[in-house]
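Asker: Pasting the sequence and the predicted coordinates here, then a few questions.
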Amino acid sequence: MSRLEVDQNQSNFVLDGKPFFYLGDTVWSAFTNITTEEWEYYLKKRKEQGFTVLQINTMPQWDRCASNQKLYPFATKDGYTFDFTRWDERYYENARKMCRMAVEKGFQLALVVLWLNHVPGTWGSRMIDDNVMPREMIRPYTEKIVEEFDEFHPVYVISGDTDFDTPQAVEYYNIALETVCEKSPLSLKTMHIKRGYDLIPEEFLDRIDFYMFQSGHNKEGQDMAYKLPESFREKYPEKPMINAEPCYEQMGYSRKAYGRFQQEDVRKAAWSSILSGACAGVTYGAHGVWNWQKINKPQNPVLGEGFDAPFPWQEALQFPGAWDYGLIRRILTDLRVRKLVPANELLENDTEEIRMAVSGDGRYFIYLPYSTRLSIRKELPDCTARAVDLENGRNADVESSVENGRTVLGMHPFQKDVLLIVEEMR
């Protein structure tokens, strides 16, 4: 089995020496909630849709839906509070079986080691502290994770949805990261951090291989999809970047605000991130898949964020946005795009919602939420331009002209968002 690596360009990944686009799905609750039969169907469907990576929590997701599985990583009397000194080997046996099924289908795994509610001094453990892991168990637990799962060559996501605002949180995650580096030196490591957050402690920077950020599920603040990669590019050494938790399709707006994110919203979050520097990949989420809502089970109350109720997983698995994310991978893979450098400074249009990047080989990629004329601060006299309808996959030629040292692109004929691909003739 091959191991995922960082490309020499420090912007993307390679697998077996070939470019690899990280198209992830958040199925955080897989190891506790999903039966073998359900998992088999899930893997088949996500493979058809074009996904390449599965993001799974190795601990029970704190806001998962109810399940009859009764599988937990530690001994427990009530299915809620754990005895961190006693493993439940049934859990790991089942989890390894699920991992084996996934890798046999061609998926890469991204396994979260320590979700924030198990770590003192995080926003999650301040909300609910019943299962904070004792400090002395961090290293044994992390060793256990590597021992059980390293044969599958996963990406190790050391933290889950966390902040690093206290010395305790930094210490816990430092122990976990140090342990994974020691026990699995060749694996890729990263940190999954909370919505709108861009702080990575300096002591972690030389030991993580790429950055994950989260534009999240607040209706206000969706501009984080492009502002966070801009911030990471400015503050930190160059490494691949991924929006590891953009708004999920049909997720209710957080803070109990009325409304749900639609297919077009999740497309916008993805392309806004990719063309702003996070071109290594992107992660999708469906409200009902990440927490695995079953038809005959009560809906989960969802701690903290106050989201509206999820859809049954069978319905959520079919949301149309999943196919749109598969199209992202196909477009960039078919065009052999290895690196995208943000280039919004070339656009004259007065809005940050339009995002632009260049590939370095005479191609310009522009995400356009609504049809309008565009002006590029560069003469491209013999360029070709086409608009890809991101909902239906249709293509249309777009007129271009050079005026006063600028290249002007005409309106495209589609009523929703498109990707404009402009190529210089060489």
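Answerer: Cool, the structure landed.
Asker: For the rest of this, base every contact and every neighbour count on C-alpha atoms.
Answerer: Fine.
Asker: Now for residue 228: which residues touch it?
Answerer: Shown in contact with residue 228 (CA atoms under 8 Å, 6 or more residues apart in numbering): 196-198, 213, 215.
Asker: And for residue 321?
Answerer: Taking CA under 8 Å, 6+ apart, we find residue 321 in contact with 249, 263-264, 266-267.
Asker: Mind doing that once more with 7 Å?
Answerer: 249, 263, 266 (CA atoms under 7 Å, 6 or more residues apart in numbering).
Asker: what's the answer for residue 239, then?
Answerer: Residue 239 sits next to 10-11, 209-211 when contact means CA under 7 Å, 6+ apart.
Asker: so how many other residues sit close to the closest residue in space to residue 278 that isn't next to it in sequence?
Answerer: Using CA to CA, 6 or more residues apart in numbering and skipping the chain neighbours, the partner closest in space to residue 278 is residue 241 (4.4 Å). Neighbourhood size, residue 241 [other CA atoms under 10 Å]: 27.
Asker: Verify the stated contact: residue 241 with residue 280.
Answerer: Yes - look at residue 241 against residue 280 with CA atoms under 7 Å: they come within range, at 5.9 Å.
Asker: coming back round to it: could you turn the buried ones of the contacts of residue 228 into a PyMOL selection?
Answerer: Selecting only the buried entries of these in PyMOL, with 16 or more other CA atoms under 10 Å as the criterion:
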select buried, resi 196+197+198+213+215
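Asker: what does whatever helix or strand residue 91 lives in rub up against?
Answerer: For residue 91, the host element (DSSP states H and E) is helix 89-104. Outside helix 89-104, the residues that touch it by CA under 7 Å, 6+ apart are 31, 43, 71-73, 149.
Asker: Pasting the second one now:
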Amino acid sequence: MKNMSIFFLVFISILPNSDVFSQRLFVTLGKTIIETETTEPFLWIGDTAWELFNDLTKEEVVSYLDNREEKGFTVIQATIMMGGFNQRNAYGDSIFLNMDPTRPNEKYFEYVDFVVDEAERRGMYMGLLPTWANNVVDRNGRGANFNVENAFNYGKFLSERYKDKPVIWILGGDRNVQTDQEYLIWKAMGKGLQSGVGGKNLISYHPTAPISSHFWFHNEPWLSFNIIQSGHFKKFQTEIYEFGMVFQQLIPIKPWVNAEPAYEDIPVLFWHFDDYSQFGKKKEDVIGEDGLIKDKDFFQHGFFDDYDIRIEAYWTFFSGGAGYTYGNNAIWQMYKPGTRYAVPCLNFWDEALDRPGAEDMRHVKKLFTRFPLGSFHVDQSVIYGTNFLDEDNIRAIVANDKSFILLYLNKGQEVSVNLSKLVGSGTASWYNPREGTIDEIGFVENKGIRLFDPPGEFGQHGNDWILILEAAQM
């Protein structure tokens, strides 16, 4: 059998009259990256659009995807069924007929088809959740949940419908597996996604924070790669690189993606502030007539901003991650004037599209296009001296052929580097992750220890830098 080492595949689809096409994706035993059919590394830079199928019209979808394509996003994560079995889209179409999961509504899925096709036209993949976990894990007494049989059949239906489309399946939905029954239902849905005529799309599982899918499903044959959620509970989420160290020790080795880091503009520990009365406030004291937050100081721990976004993105890739998914508090819930929200917002969804953290994704893509995934590995030994596992931790990657070294300095820390890790002498430069610019430092020899001190003041908010050391081309 040809190419026995490949064990998970996604589709290939070529659009007529278009120069954009989606290539098959796969992962290979022992590799930590996702690859295309031409064995090029796939750079997962995702955006979180959980409520897209609930709330957006076709015109809004086109506007949204245009914006994300222009910024370099490659994956859009959205949930086919965020609500219950009677969920409806912006056009009033329910997902199932008579709330029966064995009777998918063709009108609803024609809209899903439209979104998937529009993403494909822009060379993007859809990371689709078949359902949010509240339809498997009933903790509110709502009933009408999946069981093992209909979960399998629903997964098979989706697999066959999207067998030739740029779709990556993501089970779960912000839930950890707590009972045997939950495990069996997710396992059945995963098998269903594999059993259809297609059955070749990549599949993973999205847990809550700070947790990884490998806790339950690493050895399941349908789990192509692992997902972590680093979450929204603190700044400097060191769990990211700690999970990176764990994944290096798992057998078999599989890629991993940080699919829900802290969202830009969301309050830190937002769930602690659901009850305004506990803080001597009324809702109208905090939320304005337009439905947006007017008293930011009410949220005592502040908000995640673009600096937090960059730290989590670079910590992910500098810890061996195959992908990172950006999120914005208004965009994940597609919050519009006069509609409901799950977490109070600073902006409406369309106003949040160009927030600084989203703009910074351009520079993430620029860096890892120049230094592709798969061409390097994590190597902390390049750092000389103490490097504690705390919020000041410096991350280092080294080219497989030793032609470059990159170090991410999240606080503008000075760093001593063992230059013997370079294959030859060359140049040192500073990469500015806020602007995507490169400033050359000068010549470096590939021997000894050298101290590098980034521009700006150590510890200053937003003063993160990437040190690039490159051997001269022979």
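Answerer: Nice, I can see it. Here the structure is a predicted model, which is why all the values come from computation and not from measurement.
Asker: quick revisit: could you identify the most distant pair in the contacts of residue 228 of the first structure?
Answerer: 198 and 215 (10.4 Å; CA to CA).
Asker: And for residue 7 of the second structure, nearest residue in space, chain neighbours not counted?
Answerer: residue 28 (6.2 Å).
Asker: Count residues in the vicinity of the one you found, would you?
Answerer: 20.
Asker: ok, now residue 111 of the second structure?
Answerer: What residue 111 of the second structure shows, counting by other CA under 10 Å, is a neighbour count of 18.
Asker: Looking at the first structure, name the residue matched to it.
Answerer: Aligned by TM-score structural alignment, residue 111 of the second structure pairs with residue 94 of the first structure.
Asker: got it, and residue 229 of the second structure?
Answerer: Aligning on TM-score structural alignment places residue 229 of the second structure opposite residue 214 in the first structure.
Asker: element containing residue 158 of the first structure?
Answerer: Per DSSP H and E: strand 155-160 holds residue 158 of the first structure.
Asker: superposed on the second structure, where does that strand end up, distance-wise?
Answerer: The superposed strand 155-160 of the first structure is, by mean CA distance after the TM-score superposition for the first structure, a mean 1.9 Å from where its aligned residues fall in the second structure.
Asker: counterpart of that strand in the second structure, which residues?
Answerer: Strand 155-160 of the first structure corresponds to residues 168-173 in the second structure, going by TM-score structural alignment.
Asker: what's that stretch in contact with?
Answerer: Contacts of stretch 168-173 of the second structure (CA under 7 Å, 6+ apart): 126-130, 132-133, 201-207.
Asker: Next, format those as JSON lines and append neighbour count.
Answerer: Shown next, in JSON lines, are the contacts of stretch 168-173 of the second structure (neighbours: other CA atoms under 10 Å):
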{"residue": "126", "neighbour count": "25"}
{"residue": "127", "neighbour count": "28"}
{"residue": "128", "neighbour count": "24"}
{"residue": "129", "neighbour count": "25"}
{"residue": "130", "neighbour count": "22"}
{"residue": "132", "neighbour count": "23"}
{"residue": "133", "neighbour count": "25"}
{"residue": "201", "neighbour count": "25"}
{"residue": "202", "neighbour count": "26"}
{"residue": "203", "neighbour count": "26"}
{"residue": "204", "neighbour count": "25"}
{"residue": "205", "neighbour count": "28"}
{"residue": "206", "neighbour count": "26"}
{"residue": "207", "neighbour count": "26"}
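Asker: Which members of these are positioned in strands?
Answerer: Counted as lying in strands by DSSP state E, out of the contacts of stretch 168-173 of the second structure, are 126-129, 203-206.
Asker: Nearest to residue 71 of the second structure among the residues you listed?
Answerer: Taking CA to CA as the measure, residue 71 of the second structure lies nearest residue 126 of those, at 16.1 Å.
Asker: which position in the first structure aligns with that closest one?
Answerer: Here residue 126 of the second structure is matched to residue 109 in the first structure, going by TM-score structural alignment.
Asker: List the contacts of that match.
Answerer: With contact set as CA under 7 Å, 6+ apart, residue 109 of the first structure has these partners: 53-55, 154-155.
Asker: which one of the residues you listed sits closest to residue 291 of the first structure?
Answerer: residue 55 (12.1 Å).
Asker: Tell me how far residue 424 of the second structure lies from residue 402 of the second structure.
Answerer: Between residue 424 of the second structure and residue 402 of the second structure the computed distance is 8 Å (CA to CA, to the nearest Å).
Asker: actually residue 228 of the second structure, not the one I wrote
Answerer: Between residue 228 of the second structure and residue 402 of the second structure the computed distance is 29 Å (CA to CA).
Asker: what's the answer for residue 82 of the second structure, then?
Answerer: 46 Å.
Asker: Have a look at those two and say which one is more surrounded.
Answerer: Comparing residue 82 of the second structure with residue 402 by other CA under 10 Å, the one with more neighbours is residue 82, at 22 against 17.
Asker: dump the residue contacts of the aligned partner of that one in the first structure.
Answerer: Residue 82 of the second structure maps onto residue 60 in the first structure, with residues paired by TM-score structural alignment. With contact taken as CA under 7 Å, 6+ apart, residue 60 of the first structure is in contact with 29, 32.
Asker: Mind doing that once more with 10 Å?
Answerer: 28-33, 71-73, 79-80, 115 (CA atoms under 10 Å, 6 or more residues apart in numbering).
Asker: From these, pick the one nearest residue 219 of the first structure.
Answerer: residue 28 (22.2 Å).
Asker: State the distance from the closest one to residue 344 of the first structure.
Answerer: Distance from residue 28 of the first structure to residue 344 of the first structure, counting by CA to CA: 34 Å.
Asker: more neighbours, those two?
Answerer: Between residue 28 of the first structure and residue 344, residue 28 has the larger neighbour count (other CA under 10 Å), namely 26 against 19.
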